[in-house]
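1. here is my input, please return the structure:
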Amino acid sequence: MSDLPAPTRRTVLAGGCALTLAGVALGSTACTSSSAAGHTSFTVPTTDIPVGGGTVFRDHTTVITQPTPGEYHAFSAVCPHQRCTVNAVRDDLIHCPCHGSRFRIADGSVQEGPARTGLTTRTVTVTGDTLRID
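-> This next block holds a predicted model:
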């Protein structure tokens, strides 16, 4: 067994980005981060987001909602209570499975705790029938 400390999340992510950047010359894409939380930008068709509900994109730790037709919102899918990932959108609420927190689809604010703060907002840009999340 080694006496070396386990690598931190930051060290692992930095190493991954360094390897990705090294692959750019071979046609790979670089790590692109568009927010302080380290989220990457991505796009989805508007048809993937149901009116009056939403969709959780676990790979992007993001939940996108459409409270009314053509009104889109995006939030971090990480619950501020204990960092669990929300897993469902139903009954006008975003649900966290760990401790029962619920968030409003219109603004990500807390409807029911134990979370004390709402979900972190992400930027949504609508272009035709595509949503870009930053």
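2. only C-alpha atoms for contact and neighbour calcs from this point on.
-> Noted.
3. this protein: helices as residue ranges?
-> Under the criterion DSSP state H, the chain contains helices at 9-22.
4. tally of neighbours for the residue lying closest to residue 63 once chain neighbours are set aside?
-> Leaving aside its sequence neighbours, residue 63 sits nearest to residue 56 (C-alpha to C-alpha, 6 or more residues apart in numbering; 4.2 Å). Using other C-alpha atoms under 10 Å, the number of residues around residue 56 comes to 22.
5. to compare against the first, here's the next sequence to fold:
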Amino acid sequence: MSEAPESPAPSRRTLLCGAAAVLAAGGTVAVSGCSSSASSTGSGSGSDTAAKTPVDVGPAAAVPVGGGTVFREKRIVVTQPTEGQYKAFSAKCTHAGCIVDQVKNQKIQCPCHSSMFGIADGAVVDGPAPTPLPAYDVVVEGGNLKVTPR
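-> Next comes the predicted model:
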């Protein structure tokens, strides 16, 4: 009698994603890098900021004119295409869900697969990302940026 062929061992990524799902015990889980593609509704639903309440990301002075700042811990990127005009987007790349890491040469840049997004509208400028970064509302209150998902 011949033995059945062995199944390949699961990858570390598969094990970690599975463990996170078990620990979540039926709750929503967002584990960075567990999805092969990021979903985006464009409406802000399912965004990394759980509620539609303003999130204080930091001082407006931290966002340079013609550039932007990634607030990694908040998963938000804020840009200032022209002086006094602030734009906010999800920092989660729409290709594989990586967090963008910098704003350079008027482009929001993802380190994983070189997707780039425009600082004025979050539109895909280059790379494999299929859709723009989801846009958020942003206001300046008391010198700080308050960002709200749409």
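6. show me what contacts the alignment partner in structure 2 of the residue nearest to residue 63 of structure 1?
-> Using TM-score structural alignment, the partner of residue 56 of structure 1 in structure 2 is residue 70. Residue 70 of structure 2 makes contact with 76, 77, 78, 91, 100, 101, 102, 103, according to C-alpha atoms under 8 Å, 6 or more residues apart in numbering.
7. the fourth one corresponds to which position in structure 1?
-> When you say that, I think you mean residue 91 of structure 2. So, by TM-score structural alignment, residue 91 of structure 2 is matched to residue 77.
8. that match touches residue 62, doesn't it?
-> Yes: taking contacts as C-alpha atoms under 8 Å, residue 77 of structure 1 lies within contact range of residue 62: 4.5 Å.
9. same drill for those two, tell me which one is more crowded.
-> Neighbour totals were compared for residue 77 of structure 1 and residue 62, and residue 77 leads with 27 against 23 (other C-alpha under 10 Å).
10. for the residue nearest the centre of structure 2, which non-adjacent residue is spatially closest?
-> Centroid-nearest residue in structure 2, with C-alpha atoms, centre = their mean: residue 92, separated by 1.3 Å. Spatial nearest neighbour of residue 92 of structure 2, excluding adjacent residues (C-alpha to C-alpha, 6+ apart): residue 99 at 4.6 Å.
11. neighbours around that neighbour, how many?
-> If we define neighbours as other C-alpha under 10 Å, then residue 99 of structure 2 has 24 of them.
12. for it, what are its contacts?
-> 72, 75, 91, 92, 93, 110, 111.
13. most widely separated two among the residues you listed?
-> Largest separation among the contacts of residue 99 of structure 2 by C-alpha to C-alpha: 75 and 111, giving 14.5 Å.
14. out of the two, which sits in the busier spot?
-> residue 75 (17 against 13).
15. from residue 120 of structure 2, how far out is whatever residue of structure 2 lines up with residue 68 of structure 1?
-> Using TM-score structural alignment, the partner of residue 68 of structure 1 in structure 2 is residue 82. For residue 82 of structure 2, the distance to residue 120 of structure 2 (C-alpha to C-alpha, to the nearest Å) stands at 9 Å.
16. structure 2: matching residues for stretch 101-116 of structure 1?
-> Taking TM-score structural alignment, stretch 101-116 of structure 1 hits residues 115-130 over in structure 2.
17. now do the end-to-end distance for that stretch.
-> 9 Å.
18. thinking again about what came up before, residues touching the match of residue 68 of structure 1, list them.
-> 65, 66.
19. same check, this time on residue 47 of structure 1
-> Here residue 47 of structure 1 is in contact with residue 129 (criterion: C-alpha under 8 Å, 6+ apart).
20. that one matches what in structure 2?
-> Under TM-score structural alignment, residue 47 of structure 1 pairs with residue 61 in structure 2.
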